Structure formats: C-alpha cells, structure tokens
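1. just need the structure, nothing else, for what follows:
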Amino acid sequence: MMYLAYQTQANLMAPLRALAEQALPGLQQAAGSNPFLRGFAAATEMVARAGLSHGRPPYHIDSVRVGNRDVPVVEEPAHVTPFGTLLHFRKDLDEAAQARIGVQPRVLVIAPLSGHFATLLRDTVATMLPDHDVYITDWHNARDVPLSAGRFGFEDYVDHLIRFLEVIGPGAHMVAVCQPCVQALTAAAVMAEEKNKAVPRSMTLMAGPIDTRMNPTKVNELAKEHPITWFREKLIATVPPGLPGVGRRVYPGFIQLTAFMSMNMDRHVKAHVELFQNLWKGEIEQATKTKDFYDEYFAVLDLDADFYLETVEWVFQQHRLATGELMHRGKLVNPKLIKKTALLTVEGERDDICAIGQTVAAHDLCTGIKPYMKRHHLQAGVGHYGVFSGKRWNSQIYPLVKNTILAME
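-> Now for the predicted structure:
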C-alpha cells in the first residue's frame, strides 16, 4: 500500500508538473525585468521541479582531455544483465592517437547500490578517464526489473562483479566507492581462492563499511536499533501495477531519500528557498549549480528487497566479513587468500556515514598481501562525498589511486 500511495500521488501531480514545464519558457521570456512576472516564473519552475525521477540521469561525459586534445567519449554496454550494465566509457581515438597514448590500464569503478544511480560517481569517472580505460557498474532500478528475472541478493551482486571483471579481461583494477567495498573485497577473495584469471591487479576501497564496529556513525546505529524483521515489515514495499517490476519486493528509493533528507532538513529547505530567490533575481549560475545537484539527488533507485535486507543484516548488524563468518555460495570467504592484488584504502576525516577505521579494517583481513602492496590514506578536511568527488579527490586522493594502479601494471 505504501508504494501504491506514493505512485498514485506522483501520477496525480504529473499533469500539473508537465503544465508548469510547458508554460515556463513563455513566462521566462515575457518576465523581462518585471519583478512580479519574474517571481511567478520562478514559482512555476519550482512546481515543475517538485517531484522525484526514477530514471538514470545522463553522465554528461561527452569528451575528455587526453594530452593536448579533446577526445570524444562513447558510452558502450560491454555486458548487460536484468539488474545491471557493465558500461564502458570508450575514448573514440584514431589509430595515431591510440598509438601515442598506448594501452591504458583498465579499471572497473564499482558504484553503490543504495538509492541513487551510478551517475553519483560522475566526477570519479571523469577524473580517471584521461589516464585509464574506465568501466562502471551501472545498476538498474529494481522497479523496472520484471519478476521473471528472479532475485538479486548480496551474493548476486558479488557474482556480477566477478562476471564484469571476466568480461573486461585479466589484468584489470577495481575502484569501489562506499557500500560495495564489502562486495568488492568479497569478490577479490572468491576469485583468488578459485584462481580466476581475471582476479584484479589492484583494489581501491574508498569510504566503505568493511567493519562498522569501528567508530559507529548515526547510520550504523540506526541499522542496529531494530531486528531485521522490523526492516522487512516496515521498509519493504511491493512495486505497484503499471511498472515493469510489478510485484517485485523492493526497498523504495523514495524512502531512503526521505531518511537522508530528514537528517539535514533545514539545509535542504534553505537550499530551495535560495534557489527560488536565485531564479527570481536572475542569478542563473548559482541556480544552475543547485538544480544540477538536486537533479541528481532526486533521481532515486529502488533496491531489490533481498539485496537490501541481506546487506543490512550481514554487513551492518552481523559484520560477517569482519568476523570471518561471511559465506558465498556455500563457501567461507577468506580474504587472507588474496595475494596478487594490491590494496589501497581511503577514508575521509569528516565522514559521518563511514567513519575513520571502518575501511582501513580491510588491511587486517588481507594478511596475505605483502606490506609493500598495501597502503592507507586518511584525507584531511573531507566528508563522505569528498572522498570521491571535488577538489581534494582530484588533487590529493586521485594521484594515490593512479599510482597504485600504475605500480601493478
């Protein structure tokens, strides 16, 4: 009923939003310097924007600077399953340019499956592209996946990573951001034990919950406040009729967004008041920055219920990987068997989602990796998102990631 009520409200609002969007260009053109009309146009735009999106926003990575020239970038699906696409950002180089830059390291960027689309890592990909051949886990919205595709749980996520690395081919590298650091480490351990030829040469884990017993955050504490039955009964909903995934049990993205916004509601209200004022005053540059942020923030993705519940229980409540109790397809996951994969962990000093100590815990698990192949970096002055986007990511963190990859080439 919860999802049906939400979708019914969204459907009822859709015509009003469409009408406002259609009227907006004319209002903006007619407003000129008239303060009343400018205010009316600003209000109309706020109405047009009043809602969530359930489709993936564009990456907007159309070209990249390689050397002294701009090179077109083409998005190509390298492998597709019902639940995710291995998306390749192929640089469209001629033979001469390709010969000049040579073969670049292949990198799989592993995006979180936590209520937003992989485009959240747009800045991560854009920074890495000039020096690397980049792929990303472009996860699909569970509400668009038909029931006939089956379940998607924690182990299925791990299997996807293994399959994606096999498609990319031997010698690739992994860069995992946030929540999937656990699955990335699990995949590397499984591949090492199975002597899989596609085992990654390096593994960068950034702001991930390897062991949330270390310095628990508010997010970690919320996960342990209730038994898993509470999450199943209170937060899981059924995709309503009219959508491709009708009948699938999901953790709706709009619920997670509501929870995130409630933690900083004053800030979001203030941002929208300022957006209205910027639009009214014609301060286009500042308004565009705010709109771009919320276009991404309000694009929500539903998680398959099995994946969500298993992640909450296995990672945040039972700490199975950290305690040596995590199983994959009936076999115990043993990170000690990872020996040929370099390890870099990165944490943010001000991270209030994945606190200091939670990611570096990977080093205690990966005792089979030689000390010279392991490194940890604590980035001063950044929160969670600053680890993988923004100025310090570009100038201070990325060079370490790049050097880790180059050292294993």
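
2. okay, CA-based contacts and neighbour counts for the rest of this
-> OK.

3. can you give me the strands in the stretch 101-250 of the chain?
-> 106-110, 133-139, 173-177, 202-206, 237-238, 249-251 (DSSP state E, counting those that start in this stretch).

4. what is the neighbour count of Val80?
-> Val80: 13 surrounding residues under other CA atoms under 10 Å.

5. what's the answer for the one 4 residues further on, then?
-> Counted with other CA under 10 Å, residues neighbouring Gly84 total 18.

6. what of Gly150?
-> 11.

7. for Pro240, see how far away it is.
-> 17 Å (CA to CA, to the nearest Å).

8. do the same with Asn334
-> Taking CA to CA, one finds Asn334 at 40 Å from Pro240.

9. OK, contacts around the closest residue to Val47 other than its chain neighbours?
-> Among residues not flanking Val47 along the chain, Arg17 sits closest, at 6.1 Å (CA to CA, 6 or more residues apart in numbering). Applying CA atoms under 8 Å, 6 or more residues apart in numbering, we find Arg17 in contact with 47-50.

10. Phe276 now?
-> By CA under 8 Å, 6+ apart, the contact list for Phe276 reads 42-43, 46.

11. for the helix or strand containing it, which positions count as buried?
-> In this structure, Phe276 sits in helix 265-281 according to DSSP states H and E. Using 16 or more other CA atoms under 10 Å as the test for burial, helix 265-281 gives 271-272, 275-280.

12. ok so His376 is a strand residue?
-> Yes - using DSSP: H, G, I helix; E, B strand; the rest coil, the secondary structure at His376 is a strand.

13. let me know how buried it is, in neighbour terms.
-> Count around His376 with other CA under 10 Å applied: 18.

14. before we move on, what about the one 4 residues further on?
-> The burial count assigned to Ala380 is 14, neighbours taken as other CA under 10 Å.

15. and for Lys291?
-> 16.

16. again with the one 4 residues further on
-> Burial of Asp295 is recorded as 16 neighbouring residues (other CA under 10 Å).

17. let's compare: structure for the following, please.
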Amino acid sequence: MDLAYFWYEAGHMMLAPARAATDATRIAFKNPVNPLTHTPYGKAMAAGCELFERVTRRYGKPAFMLDETLVDGAPTTVVEQVVWERPFCRLIHFDRKIRDPNRPADPKVLMVAPMSGHYATLLRGTVEAFLPNHEVYITDWTDAREVPLVEGEFDLDTYIDYVVAMCRALGPDVHVMAVCQPAVPVFAAVSLMEEADDPAIPRSMTLMGGPIDTRRSPTAVNLVAQERGVDWFRRNCIVKVPPPNLGFWRDVYPGFYQLSGFMAMNLDRHISAHWEMFNHLVEEDGDSAEKHREFYDEYLAVMDLTAEFYLQTVETVFVEHALPKGEMMHRERRVDPSAIRRCAIMAVEGERDDISGVGQTLAALELASNLPDEKKLYHLQERVGHYGVFNGSRFRSQVAPRIAAFMREQDEAARVARGGRRAQRPAAAAG
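-> Coordinates of the predicted model:
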C-alpha cells in the first residue's frame, strides 16, 4: 500500500509546532511596541515568518464571497442556496433578492465547474460576471476525502448522471456552461438526453477550453497522458485516504499530488512570486501583498478526486480519445453526438491555451453533425491562456458578453417558436 498520504498527513502534523512558533514570532515583530518592528531586520523577520507559515499550511475550501451584485444598476443582495444535493456534489443557486416581482426573468445558467483539483470558487470571477443579468447555478463538487466509503464510487459515468439529473431539476430552459474538464461529460450528457428525447434537454451549452478531442493541437498535459498510459497513473498517482478523514480508505488522486504538478509546470514563476511578496511585505506595500494572498489562497486550495473518476477520465479522454472516435460508452450506451439536434452549442477557446489546445473544443461543433449551423457558434479569444478563457479582463469585456448574447438569442428563438412575437431588448442587456 502506498503510504504517501499518511506521510503527508504526518509531516503536516509535525510542522504544526513550527508554524505556531513562526506565527508568534511574526506577531512579535509586527507589534508597534517592539523597537525592532520598524527596522529592516524586524520587517524582514515578519515577512519571512509569514511566508513560512503560508507555504506550510493546508489551505481550506475558499468562500465565494459574492454577497451583492448590481441588477439594473441597483445594488442587490445575493444569497447562496443549495437547491440539489448528492454525496459528491451540491448545486448552489446564487439567489438575487430582486425587489421588482414584475421584472422579466433572466436566462438560467448552470455552470459546471471543473473537477480537476481546485474548488468551484475558481470560477468566482465567472459567476460574478454573469450575476447581474442571469440566474446563476454552479456545481460545488465535494472533496473525495470527505465522502465516506459507504456512499459508493464516483466515476465518469456517475458524473454524467449528475449532469443529467441537474438539468432535469432546473428544467429545459437552462443554459449549461462547462469550463474545461466538464466539457466532455456535459457534451456526453446532452448527447444522451437528445438521443432519449428527454424533455429536459438544455436550451444551449457553452463549452469553454474543454478537451473534446485532445488529438488536436496536443499540449504537454495531453502528451504526458498519451505517452504514459492509464496503468502508469494507476501505479503512481492513486493512494488511500488516511484517518481521521471521513473518506478513510477511499482510493483517490490526492490534491497535494495535483498541486505539485501545477507548481512544477511554472516553478520559476511561483518562486519569483513569493520572493516578490517577501519584498512587498518588507516595503509595507500592503495592496500588492494582499493580491498575492488572494491568488494563492485560491490556487493552493485543492481537493482529492476519486480514483475511479480520475483514471476513467485519463483513459477515455486523453488516451483512447473515445468521444471523437465515436467509441465513448456510458453504462453500456454509446455516446452519439450526432443525436444533438436541438441544444445550441457555443465553443470558446483561448489563443494561448497551454492546457486545452486550439481546436480541441471546436471539435464539438463538428461532432454535432446534425445540429443546424444557426445553432452553432465559435469564439477564439485572442491573447489569453487557459484561465483567460473564463476569467480576467478580456473574459469580462469580450468573452462573457458573447456568451450572454448567445444565450439570449436561444431564449428568443424558443419564445418565437412557441408563437410569441420577437422582443425588442436593449443591446446593453446582453452584457
């Protein structure tokens, strides 16, 4: 049995006294009564102690902290509500307390957050951009080490089942948005729903930087999976959760393994960022130091994935390329993208994406061969990498408005198809 997780837990416990002593030292050198506090030595000591504490701590699940938004220019309270729940996921609704009961309903958006190591709060900026003009729901995936073994397994098939169940819970007027990893299970779920003529088929789905066909513009991530094969990952990446976690003895791909991989990809950048933070603290540049804290509080907070989900995803998506080959199966049913005839599809890619190369998401539009062209849209965002596809200034100013306009077009088309007149809506409402 691989004891890596046990040693990781033991190391964290053994460092606890050192972290406590370091934090106490930092407080002492931040105390204005201490004559050394305002000296270069005192500032360097306090900065060094904070960095030590931060790089050795375990980061918990962050909060969305989206308590307010602007609706029609007016500040509006936002309350998080759990509207659907299963052992491995909760569906959160960002309920806007709109005071005008006669206000027209906004498009309903289901954001399927990636289950690839980070928490759903990675999409905080994505949610924030859509809140003013949309009813937003997001998948809040559960850390696998917190799910008891009695709850059973969670694999790619279960993931697809969850997506179908959430679409049925929200109704056929929902617009699904899949960011990165969920592009494949969401695309598969909609394909299966279309083939079964499910009454809850989503009105549209937006696939953003997703690995639909990783044979196109393969990135370093794709090539590693292809070269090593699923057996290598089974031997080297899967460990058992140790006590006292609720998921004790569950096989997982642990978050700290994933974080090591994330950090290794750009190690020099992370070292430079921490050195810059040390200097910001010494120079008492509070704003710059706080930006560093905010970024790494999110980046270093990782969750475990169930082994069966991780390995099935590696094999199906990155090794066998089963979906684009027409060979992907879901509980003995073949996933047939050509069955998609009603759900509109938008594919969004980043020009500099080093995780999902250009063309990998675009493949979805080609696989949905029986979907009318007027229900397909492709957007390649210039000068952004993987995270720029769903966050950042260019996302807010260029990507999000295009997605919002696409969703409203599908809502309008559905209304006209039901016999209604085409509505006149100000252009600003599409943002």
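
18. skipping its backbone neighbours, what lies nearest the equivalent of Met203 of the first structure over in the second structure in space?
-> Taking TM-score structural alignment for the superposition, Met203 of the first structure sits opposite Met205 in the second structure. Distances taken as CA to CA, 6+ apart put Val176 closest to Met205 of the second structure, at 4.5 Å, once the chain neighbours are dropped.

19. right, and the one you found touches Ser204 too?
-> Yes - between Val176 of the second structure and Ser204 there is a contact at 6.2 Å, judged by CA atoms under 8 Å.

20. mind checking how far Ala74 of the second structure is from Pro101 of the second structure?
-> Taking CA to CA, one finds Ala74 of the second structure at 15 Å from Pro101 of the second structure.

21. please apply the same query to Phe262 of the second structure.
-> Distance of Phe262 of the second structure to Pro101 of the second structure, given as CA to CA: 46 Å.

22. what's the answer for Glu135 of the second structure, then?
-> According to CA to CA, Glu135 of the second structure and Pro101 of the second structure sit 15 Å apart.

23. between those two, which one's more packed in?
-> Between Glu135 of the second structure and Pro101, Glu135 has the larger neighbour count (other CA under 10 Å), namely 19 against 7.

24. what's the closest non-adjacent residue to the more buried one?
-> Glu135 of the second structure's closest residue in space is Lys108 (CA to CA, 6+ apart), at 4.7 Å.

25. that neighbour maps to what in the first structure?
-> Under TM-score structural alignment, Lys108 of the second structure pairs with Arg106 in the first structure.

26. number of residues surrounding its match?
-> So Arg106 of the first structure, with other CA under 10 Å, has 22 neighbours.

27. what does stretch 72-85 of the second structure contact?
-> 66-70, 90-98, 132, 166, 169.

28. quick one: buried residues of that stretch?
-> Result for stretch 72-85 of the second structure [16+ other CA under 10 Å]: buried residues 76-78, 80.

29. Asp352 of the first structure -> the second structure?
-> When the second structure is aligned by TM-score structural alignment, the residue opposite Asp352 of the first structure is Asp354.

30. the nearest residue to its match once chain neighbours are set aside: what's it in contact with?
-> Nearest non-adjacent residue to Asp354 of the second structure, counting by CA to CA, 6+ apart: Thr219, 5.9 Å away. For Thr219 of the second structure, the contact set (CA under 8 Å, 6+ apart) comprises 354-357.

31. re the thing from before, of the contacts of Phe276 of the first structure, which ones are shared with the second structure?
-> Counting by both residues aligned by TM-score structural alignment, their matches' CA atoms under 8 Å, the contacts of Phe276 of the first structure that remain in contact in the second structure are 42-43, 46.

32. now, which of those residues lie within helices?
-> 42-43, 46 (DSSP state H).

33. just tell me the aligned range of the longest strand seen in the second structure in the first structure.
-> In the second structure, assigned by DSSP state E, the strand with the most residues is strand 74-86. Aligned by TM-score structural alignment, strand 74-86 of the second structure falls on residues 69-81 of the first structure.

34. show me which of the contacts of stretch 72-85 of the second structure are buried.
-> 66, 68-69, 90-96, 132, 166.

35. closest one of these to Tyr310 of the second structure?
-> Nearest to Tyr310 of the second structure among those, counting by CA to CA, is Arg90 at 19.5 Å.

36. so Cys237 of the second structure touches Tyr257, yeah?
-> Yes - between Cys237 of the second structure and Tyr257 there is a contact under CA under 8 Å: 7.4 Å.
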